[in-house]
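> the following block contains a protein sequence and its predicted model.
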Amino acid sequence: MVKSLPLRSEVNSEETWNLQDLFKTEEDYNSAVTELEKEVASYADQFKGKLTDASTVIEGLKGYATISEKIVPVATYARLSASTDQTNDEAQMRSSKFGSIAAQIESQLSFVNSELLSLPTKVLQEAMQKSAEFQNFLEKLISKKDYQLHPEVEKTLAAYSSTFNGPYGLYNTTKMVDMAFEDFEVDGKSYPLSYVTFEGDWESEPDTAVRRAAFEAFSAKLKEYQHTTAKTYDMHLQIEKTTSDLRGYPSIFDYLLFNQEVDQSMHDRQIDLIMNELAPHMRKYAKLLQSVHGIDKMTFADLKIPLDPTYEPKITVEESKKYIDDALAIMGNDYIHMVDRAYEERWIDFVQNKGKSTGAFCSSPYGNHPYILISWTGSMEDVFVLAHELGHAGHFYNANREQNVFNARPSLYFIEAPSTMNEMLMANHLLANSNDPKFKRWVISSIVARTYYHNFVTHLLEAAYQRKVYERIDEGGSVNANILNNLKRGVLEEFWGEDVDIIDGAELTWMRQPHYYMGLYPYTYSAGLTISTQVSKRILEEGQPAVDQWLDVLKAGGTKSPVELAKMAGVDLTTEQPLRDTIAYIGELIDELVALTEEIEAAKVNE
């Protein structure tokens, strides 16, 4: 039975993360902010107007790197303390206040890029030759030369950065603070509802009547806020469009993909191939769910149900550690040491409480250890989610140690490869340890329903919808709730065809995803999983040499483009083949689920 969520003050602190590793006390945090503001002012006095030759460029960048490292812990502390309880006024005010301070700092430091880009390219190239440490930073900076505005304009835009982030903050406030869900009833029995309980429990509830009632009640509440949420989103889109136009990018897609170091063809390939070629496999999966559960008509509200809910063990946090340690052991002792520390040193926030951000994420502040947020429900899906987030942690645990603060973070296109890799390693480990048909079906259905459905279907359909939204914005248009609902419904109907009924409420799923405030992010999940699927196959076949190559990729951080990083791991992203191979692999998994189900049903008949 799902219970109402406790307040943050009522949860077991041992199952929360320990932010004291960032700052012991509030006083320490405030002192660090004050000191940072002084250092930024002093740095500006020392270097503004003086970045004139290779030597001063190098000295200036050393100081800039030091300040960048000091910004990280205070920014992380402000954000993480707010993410666990959106109803905590003190945490929200701290986060908001630091947002304003960060904008001021960014404005004060905007002269660095402006002055560097006003120098002749040969001066920057000389600085690169003298200091390899800053070569990557300067190369990327030079590539932005055509899109750099007048220094005073850059300074003004930086000062407004906190305001420009306003729509995302407003979205979270609407979702996590204002949107209060009432209990719903089925056959005279009352059930509690919230964002966390819907996405963590009711969406996958085996009882069809309860699941559909929860979906209806959840959708009804979303609908009450659709116009405010749409206006918030349109505000965000117009800011992006204006910025793209001001900087002179050919299109909003060019602007949003620039820092990802990929062109639009790689973005579109993910969407077009999956929409066309994965759809038949996923429709077969939907028909299998329908058959096994005896559902008359498969609807959108039924797509997240487990294939075999009777074979879904409840897993404690402590038990999850053994699963994850065993599955990731192939990554080596150093990696497992990191995983063990994550549990022992409270890097992970497991609890469910009112006001906590939905979903899961990993924050990996440079110079400190990673932090993971998850709302633990005790299902196998949680183990895959935690393995996923530990993949992000392992990535930056390695990259942050090997690279400087400018070089640690790779392109967004690559960011989901290390995370989904861990899900693949988890699946491979579980499959290798049993021949029991019911266990195998459970594991494969977990891979399909969690790893591939989530990353290759849910996020990819978000990307297909997002592309339609940006095409409209790029032509000078705007959006409202009706337009967004129609676009989302159209994408869902195109993918699922006649096999799934896209019922009322399905079109509102655009309201649930914060990724839309993070640029062209949703498609990168399938891009990352394409890479990790291929590399995990190599690890299965080749063992240690493939693991060593993958660890080298993690350590490389952002020193190479996504295509170069994938190439290091033996995957050629310049062709469609890795994506086609991955889609074929998903098809094979679904075919195996069908075969295992037939075997299990036949065994029942013969008993």
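That came through, no problem. Residues are numbered from 1 along each chain as shown.

> switch to C-alpha atoms for all contacts and neighbour counts from now on
Fine.

> can you map out the strands along the protein?
Counting by DSSP state E, the chain has strands at residues 184-186, 189-191, 348-349, 361-363, 371-373.

> tell me who's in contact with residue 285.
If you count contacts by CA atoms under 8 Å, 6 or more residues apart in numbering, residue 285 has them with residue 590.

> ok, now residue 223?
Here residue 223 is in contact with 505, 508 (CA under 8 Å, 6+ apart).

> just to revisit the earlier point, looking at the strands of the chain, which is buried most?
strand 371-373 (a mean of 24; mean count of other CA atoms under 10 Å).

> please name the residues that touch residue 549.
568, 569.

> that one and residue 538: what is the separation?
10 Å (CA to CA, to the nearest Å).

> circling back to that earlier point, so which of the strands of the chain is nearest residue 456?
When the strands of the chain are compared by CA to CA, strand 361-363 sits nearest residue 456, at 18.0 Å.

> out of the strands of the chain, which is closest to residue 24?
Of those, nearest to residue 24 by CA to CA is strand 371-373, at 15.8 Å.

> need the strands of the chain in TSV (columns: distance to residue 108).
Compiled in TSV, the strands of the chain are given as follows (distance: least, CA to CA, whole Å):
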stretch	distance to residue 108
strand 184-186	52
strand 189-191	52
strand 348-349	35
strand 361-363	26
strand 371-373	29
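
> nearest to residue 161, of those?
strand 361-363 (20.7 Å).

> can you give me the helices in the stretch 201-350 of the chain?
208-224, 226-247, 252-258, 264-273, 279-293, 317-328, 333-344 (DSSP state H, counting those that start in this stretch).

> in TSV, list the ones you listed along with distance to residue 64.
TSV is the format used below for these (distance: least, CA to CA, whole Å):
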stretch	distance to residue 64
helix 208-224	44
helix 226-247	24
helix 252-258	23
helix 264-273	32
helix 279-293	48
helix 317-328	37
helix 333-344	29
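
> for residue 61, which of those is the nearest?
Here helix 252-258 is closest among these (CA to CA), at 22.7 Å.

> next up, a structure to set beside the first:
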Amino acid sequence: MNKTKALPKRSEIPAESKWKLEDIYASDADWEKDFATTKQLLDKVQAKQNTLAESGQSLLETLKLEEVISQYIEKIYVYARMRRDEDNTNSTYQALTDRAASLSTQVSSATSFIQPEILAIPDDQMQQLRESEPGLEHYDKYLNEILRGKPHTLSASEEALLASVSELAGAPSKIFSMLNNADMKFPYIVNEQGEEVELTKGRYVQFLESKDRRVRHDAFKAMYATYGEKRNTIAATLTSAVKRDVFYARTRKHESALKAALFGDNIEQSVYDNLIKAVHGQLPLLHRYMGLRKKMLGLDELRMYDLFAPLVEEMDAEVPYQDAVATIQESLRPLGEEYSKVLEEGFTSGWIDVYENQNKTSGAYSWGTYAAHPYVLMNYQSNLNDMFTLAHEMGHALHSFFSNKNQPYTYAGYRIFVAEVASTLNEALLMHHLLDQTKEKEKRMYLLIHYLEQFRGTVYRQTMLAEFEKSIHEQVEAGEALTADSLTATYGELNKKYYGPEMVIDEEANLDWSRIPHFYNNFYVYKYATGFSAATSLAHQILEQGQPAVDRYLNFLKSGGSDFPLELLKKAGVDMTTPEPIEEALKVFGELLDELEQLVGVK
């Protein structure tokens, strides 16, 4: 598609480049029928309130009804929202999305009694109910998961009180978001062409990727000067968020905020600690990479604003969509015939909305319903990055496809801890294929740097952020105060440790904690590093071992949420309770670094 032309209207996009949402609902009229049916079912489920302890049959009927309602509201909401994403100015689908969101809230309210009632049933009575009704066996894991939380569940009145203050608990995140996205104004800087350009968060990385070091320096100084002016306010919002986490952990009788956050996925703290320890053991590799970056840039001192500076000429060759599809298919052949067949179906059967059009939702995602095949939204721009994005999103899509096909609805959904494994593994296999096919020195260097940067940004950086989170929560749990100065000092020590002696740490870089929204969603970032490491390890096994590793991996994709994340990964061939997967992933980082050093002439 010609990038110089105005964006086409939705109606001008060829049918073969659009997704087929008709596979969810053939018409809006069918959507309306399900909408009406769902509203009727809400009366039925509410009639079940206060009956769950009466008999195994009553409990079973309620769980089945909840499941039916969940499938309906999933279809209703996904269809409406994805139709709106096609063209966000379409008033018909704006309205359908609003109605779907409202109905979703009604569903949540109508079914909210189920878990508290289950938890209120005495253990011996619950055992009798389960033994009396064979149909409840299907819900064994579901019930066990609810009951696992019993020691951390309060009385009904206490739970109601906690629920009523949930909006207050979300205040730190909301305040930071408003400050960060609405009120924060950045100054103008002079770009490479000598023009005054307003600095924005969106333009910041573009400026850091400039070949002109003066532009990089000015953008960096301007960005952190702006955050520095608000450092005390942001320290207060982050401190409030940490204190909230500690309060909820203690109220629910968890040993720490970290253990409370890991409880939902049934993750032992050793997994978190092993990640940090394993990365610490391989920090010399990152220090070497920083030294190589300094050499390739020809600098006497490497500074934090040099981290994104281009080391080689960007591969600007166009990658048309059909070429990307062919390359991805070829790169994923190691996953076997079954995977390749479904991948082909995804590329040819209306799963993907390929190109950008006026008012289409930006970015990319994979989504869908249990009742239909998965979907992928793209805004494909015929470049290398978008080819990787397509491979990534198709990894999510095929994970959902295999999960939905092989698991009942109750256990089809998989947790975030494993969600990025399938997508990142696809990227790893695509990168391996491209490196295998690329002999030209400059292009090979570009690919190696692209991959090294993924490791740096996803394994090293996210682990550093995870270590920072752990530290500041432990400080509050020990009764220590968090201030802008203490947060900056803690972050500064980690910067020195991670980036090593080759990096001159600018004072402003230690304010980086002030601009990271993920810190308001506690202990989340470590999952990026563990997911990337698990995917790297599995990709290596697939390439080295062949069919046995492929079989384990496909079984993982087919398992959905039928077991806890760590158990699913163990069956796939990765034991995240040990540091081994992290070490294996960083071994790959070391091998990539070795080759880049050889090409540069360092070795």
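Thanks, I have the structure now. Because the structure is a prediction, the values reported are computed rather than measured.

> please state their TM-score.
Superposed pair, TM-score by TM-score structural alignment, normalised by the length of the second structure: 0.83. Supporting alignment: 593 aligned residues with a CA RMSD of 4.3 Å.

> out of the strands of the first structure, which is closest to residue 408 of the first structure?
Across those, closest to residue 408 of the first structure is strand 361-363 (CA to CA), at 13.4 Å.

> show me where the stretch 51-200 of the first structure has its helices.
54-83, 89-109, 111-118, 121-130, 135-143, 151-159, 161-164, 166-173, 195-200.

> I should have written the stretch 501-607 of the first structure there, sorry.
So, for the stretch 501-607 of the first structure - with DSSP H, counting those that start in this stretch - the helices run 523-542, 544-556, 562-568, 577-606.

> now those helices in CSV, with distance to residue 270 of the first structure?
Below are these laid out as CSV (distance: least, CA to CA, whole Å):
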stretch, distance to residue 270 of the first structure
helix 523-542, 7
helix 544-556, 22
helix 562-568, 14
helix 577-606, 8
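
> tell me which of these sits most buried.
Of all these, helix 523-542 carries the top mean neighbour count, a mean of 23, counting by mean count of other CA under 10 Å.

> counterpart of that helix in the second structure, which residues?
Aligned by TM-score structural alignment, helix 523-542 of the first structure corresponds to residues 526-545 of the second structure.

> mean deviation of that stretch from the first structure?
Once the two are superposed, stretch 526-545 of the second structure sits an average of 1.6 Å from its aligned residues in the first structure (mean CA distance after the TM-score superposition for the first structure).

> stretch 59-70 of the second structure now?
Looks like 1.4 Å for stretch 59-70 of the second structure (mean CA distance after the TM-score superposition for the first structure).

> so where is that stretch in the first structure?
Residue span in the first structure matched to stretch 59-70 of the second structure, by TM-score structural alignment: 57-68.

> chain center to the matching stretch, what's the gap?
The chain centre lies 30 Å from the centre of stretch 57-68 of the first structure; the measure is CA atoms, centre = their mean, to the nearest Å.

> same question, stretch 538-552 of the first structure
Counting by CA atoms, centre = their mean, stretch 538-552 of the first structure comes out at 25 Å from the chain centroid.

> just list the residues touching residue 242 of the second structure, thanks.
Per CA under 8 Å, 6+ apart, neighbours of residue 242 of the second structure: 472, 473, 476, 522.

> now, the most widely separated pair of these?
The widest separation within these (CA to CA) is 13.9 Å, between 476 and 522.

> residue 200 of the second structure: which of the contacts of residue 242 of the second structure is nearest?
residue 522 (26.0 Å).

> hang on, isn't that closest one packed against residue 261?
Yes: counting by CA atoms under 8 Å, residue 261 is a contact partner of residue 522 of the second structure at 7.2 Å.

> which among the helices of the stretch 501-607 of the first structure is found nearest to residue 339 of the first structure?
Nearest of those (CA to CA): helix 544-556, 15.1 Å.

> which residue in the first structure lines up with residue 119 of the second structure?
So, by TM-score structural alignment, residue 119 of the second structure is matched to residue 117.

> leaving out sequence neighbours, find the closest residue to its match.
Distance criterion CA to CA, 6 or more residues apart in numbering; nearest residue to residue 117 of the first structure, sequence neighbours excluded, is residue 145 at 6.2 Å.

> tell me which residue of the second structure lines up with the one you found.
That one, residue 145 of the first structure, aligns with residue 150 by TM-score structural alignment.

> among the helices of the stretch 201-350 of the first structure, which is nearest residue 162 of the first structure?
Nearest of the helices of the stretch 201-350 of the first structure (CA to CA): helix 226-247, 12.3 Å.

> would you mark the buried spots in that closest one?
226, 228-238, 240-241, 244-245 (16 or more other CA atoms under 10 Å).

> quick one: which two of the residues you listed are the most distant?
Top of the distance list for those (CA to CA): 226 and 245, 28.2 Å.

> alright, calling it a day.
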